[in-house]
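Novice: Fold the following for me, if possible:
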Amino acid sequence: MTWPELQQELTRGQVAPVYLLYGEEKYLLAQAVKALKETLLSPEAEPFDYQEFAGEDLVPESLSVLASTPPVLGRKRLILIKNARLDGEALVTYLTHPSPTACLVLIAPGNIDRKGKVFQLLQKVGRCVDFAPLKPGALARWLAQEARRMGRKIEGPAAMALAQAAGNLQQGILELAKLDLYLPPGTPITLQEVQALVPAALASDTIFQMVDALGSGRAEVAIGLCRRLLAAGEAPLGILGMMVRQFRLILQAHLAGPDSPDLAVALHLPPFVAQKVARQAARFSPEAASEVLELFLQTDVDLKTGAGNPAFLLERAIWAATRRGKRVG
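Specialist: Purely as a prediction, here's the structure:
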């Protein structure tokens, strides 16, 4: 289950007896806990019917006793366990017969064994909500939504640059709050403001400018930006990884159809970025894009085995890649 699906259920008043919340998007996970509190507990009921524990401090055998205690003022008791351990017979026993007067919320760190006995039981009697990292396009849309909530408009390229720089929603909202404090009320947030006020955005934007130049066949521009990234301390393998990603997107665009109205959805990208990829797909045929990926694979091997100076290997790959594209327009 995803966070939007959980929201829909809670809006309808549907509350499961048990929830497992896990994943890296901590901001959305915290929003889910807040939504559960608001659904089950009034402000007056919370001091009596809400309890929070750390998994390492909770005696497993006490879980059934806690959950079987009737609520005082709320619909149900809400019991939250952070860093929950998803093992032990006490938890399995409780999941077999969960209390009808309690809602148990387990927040689990790290990787989840989806094939394990406890996870299977949780899926059967409750809800398992995955707060997986948002892809850049989805993260940019969330940040644009948060900006609107603040009374701001953020331009598409600015939202994308902020998403790439932040890496997750929690950090993105913190950076958005800084921008909101700095700019005059009502002023739109542009790419220039993001680059000026969010240091990581400038490096992030540079690497996207580089792969855009690469995909557009502008070798000299791509090499200049590559040199700038290396001088700023970017890892050669990281730069190559972004080059690989761009040509995988070009291949995926061919599979989806470069003229498809659903291309942005298929590529999980904002529409303006998907349009760029479609134009690049017109330059590189599927066969040419596949050849470029093979070339990048050899570059990866050369970088890892120290077969040459990293700057030289990357520049050679850029020149060779752009030569496989055709001139258009």
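
Novice: contacts, neighbours, all on C-alpha from now
Specialist: OK.

Novice: three-state assignment of I81?
Specialist: Following DSSP: H, G, I helix; E, B strand; the rest coil, the label given to I81 is strand.

Novice: so it sits right up against F53, yeah?
Specialist: Yes: using CA atoms under 8 Å, I81 makes contact with F53 at a distance of 4.9 Å.

Novice: Show me which of these two is the more surrounded one.
Specialist: Relative neighbour count places I81 above the other of I81 and F53, with 20 against 14, counting by other CA atoms under 10 Å.

Novice: how close does the more buried one sit to F131?
Specialist: To F131, I81 is 17 Å away according to CA to CA, to the nearest Å.

Novice: Which residues lie in contact with L10 in this structure?
Specialist: 35-36, 39 (CA atoms under 8 Å, 6 or more residues apart in numbering).

Novice: Buried subset of those residues, written for PyMOL?
Specialist: Command for PyMOL, covering only those of those found buried under the criterion 16 or more other CA atoms under 10 Å:
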select buried, resi 35+36+39
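
Novice: Identify, from the contacts of L10, the entry nearest to P188.
Specialist: The closest of those to P188 turns out to be A35 (CA to CA; 30.0 Å).

Novice: Tell me the secondary structure at that closest one.
Specialist: Following three-state DSSP, we place A35 in the helix state.

Novice: Check L104 too.
Specialist: In three-state terms, and counting by three-state DSSP, L104 is strand.

Novice: Let's see this one next, to set against the first:
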Amino acid sequence: MPRHSHDDLLRALGRSELAPVYYLHGTEDILKEELARAIVDGALQPHERDFNFDQRSAQQLDAEELHSLVNTLPMLAERRVVVIRDIEAWKKKASQRAVLTKYLENPSLDTVLVLVESAPSEEKRRDWEPDAEIVARSYAVNLEPLEPARVARWVAFHAKRLGVTFAEGAAEHLAASAGYELGALRSELEKFASLAGDAPVTREQVGDLVGVRHGETLEDWVDAVLGDELPKALALTTPVLEQSGCRG
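Specialist: All right, here's what the predicted structure looks like:
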């Protein structure tokens, strides 16, 4: 099967189109979590999940348990969903891999299997490739870090779900302050949710909470350096180094 994007999968789910097997891989684990949840939401009603939803780690599954999970019939529902994380562990476990390979050749129409591979470590990313065998037999989605503009929209979307609204420029500043890292942003949004009032959060309030004022992000420093603005870059050096994760 061809590889698909994050948006491809969301559009397919919006059309209620489900694949028998999904393979979520790449370096952005937060997006994998969100898509796995979206697949479950699209496949099962809340009242169907007690008997028809299983979520396991590949590291804790033996071959017999895996066979049982993927071949169990749904109960009082059209289908069941099985989410298996950390599937990179099966590269060294021949018996589990054999069960998976056999299943992928003829997956059940009553089961939606979601295979989630953890992000490779920094030292392995250059040579890392998705599992070609699974890609060929699944709806494979490569999940990499979002572009900055999309991160700001991601922040606004998740903030709304938490009851937080941002004034103009505030979501963008929060995204830049966290280095566009979704994990850090999720933590910051939870803080804002606990402090949320009726008024939209301003850019200045974001700066006060995260400790990074507007115009003093790492991105601003990089832009100054690349733009050959030496005085500005020098002025930003100290505040940028004082920010979390940037201390030398």
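
Novice: related to what we said a few turns ago, with distance to R77 of the first structure as new columns, can the contacts of L10 of the first structure be given to me in TSV?
Specialist: Rendered in TSV, the data for those read as follows (distance: CA to CA, whole Å):
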residue	distance to R77 of the first structure
A35	15
L36	11
T39	12
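
Novice: Of the contacts of L10 of the first structure, just say which sits nearest to L143 of the first structure.
Specialist: Of these, the one sitting nearest to L143 of the first structure (CA to CA) turns out to be A35, at 19.5 Å.

Novice: Counterpart of that closest one over in the second structure?
Specialist: Matched across to the second structure, A35 of the first structure falls on A38, judged by TM-score structural alignment.

Novice: if I look at its match, how far off is Y22 of the second structure?
Specialist: Counting by CA to CA, the gap between A38 of the second structure and Y22 of the second structure amounts to 12 Å.

Novice: got it, and V99 of the second structure?
Specialist: Counting by CA to CA, the separation of V99 of the second structure from Y22 of the second structure is 16 Å.

Novice: still on that earlier bit, for A38 and Y22 of the second structure, list the residues in contact with both.
Specialist: Common contacts of A38 of the second structure and Y22 (CA under 8 Å, 6+ apart): none found.

Novice: V99 and Y22 of the second structure: which is more packed in?
Specialist: More crowded of V99 of the second structure and Y22, by other CA under 10 Å: Y22, with 23 against 17.

Novice: If we ignore the residues flanking it in sequence, what's nearest the spatially most central residue of the first structure?
Specialist: The residue lying closest to the centre of the first structure (CA atoms, centre = their mean) is L134, at 1.9 Å. Excluding the flanking residues, the one nearest L134 of the first structure by CA to CA, 6 or more residues apart in numbering is N168, at 6.9 Å.

Novice: what sits against L115 of the second structure?
Specialist: By CA under 8 Å, 6+ apart, the contact list for L115 of the second structure reads 21-24, 83-85, 87.

Novice: 6 Å - rerun?
Specialist: The contact partners of L115 of the second structure, taken as CA atoms under 6 Å, 6 or more residues apart in numbering, are 22-23, 84.

Novice: Quick one: those as TSV, columns for distance to A171 of the second structure too.
Specialist: Below are these laid out as TSV (distance: CA to CA, whole Å):
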residue	distance to A171 of the second structure
Y22	32
Y23	31
I84	33
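
Novice: Mind jotting down where the strands sit in the second structure?
Specialist: For the second structure, applying DSSP state E gives strands covering 3-4, 21-26, 53-57, 80-85, 111-116, 139-143.

Novice: The last one vs the first structure, mean deviation?
Specialist: Superposed on the first structure, strand 139-143 of the second structure shows a mean distance to its aligned partners of 1.8 Å (mean CA distance after the TM-score superposition for the first structure).

Novice: Which part of the first structure matches that strand?
Specialist: So strand 139-143 of the second structure sits over residues 127-131 in the first structure, by TM-score structural alignment.

Novice: just to revisit the earlier point, now, which of the contacts of L10 of the first structure sits nearest Y182 of the first structure?
Specialist: Nearest to Y182 of the first structure out of these is A35 (CA to CA; 30.4 Å).

Novice: Next up, the contacts around that closest one.
Specialist: Applying CA under 6 Å, 6+ apart to A35 of the first structure gives no contacts.

Novice: Ends of stretch 43-53 of the second structure, what's the gap?
Specialist: End-to-end distance of stretch 43-53 of the second structure (CA to CA): 10 Å.

Novice: Name the residues of that stretch that come out as buried.
Specialist: Residues of stretch 43-53 of the second structure classed as buried by neighbour count (16+ other CA under 10 Å): 43-44, 48-49, 52-53.

Novice: again with stretch 73-92 of the second structure
Specialist: Within stretch 73-92 of the second structure, the residues that count as buried by 16+ other CA under 10 Å are 73-74, 77, 79-90.

Novice: can you check stretch 174-189 of the second structure too?
Specialist: For stretch 174-189 of the second structure, a neighbour-count test (16+ other CA under 10 Å) marks 174-182, 185-186, 188-189 as buried.

Novice: What of stretch 181-196 of the first structure?
Specialist: Buried residues in stretch 181-196 of the first structure, counted by 16+ other CA under 10 Å: 188-191, 194-195.

Novice: same check, this time on stretch 24-39 of the first structure
Specialist: 24-26, 28-29, 32, 35-37, 39.

Novice: now it, how far from the chain's geometric center?
Specialist: Remark: stretch 24-39 of the first structure is offset 16 Å from the chain centroid, using CA atoms, centre = their mean, to the nearest Å.

Novice: cool, and stretch 192-211 of the first structure?
Specialist: How far stretch 192-211 of the first structure lies from its chain's middle: 18 Å, per CA atoms, centre = their mean.
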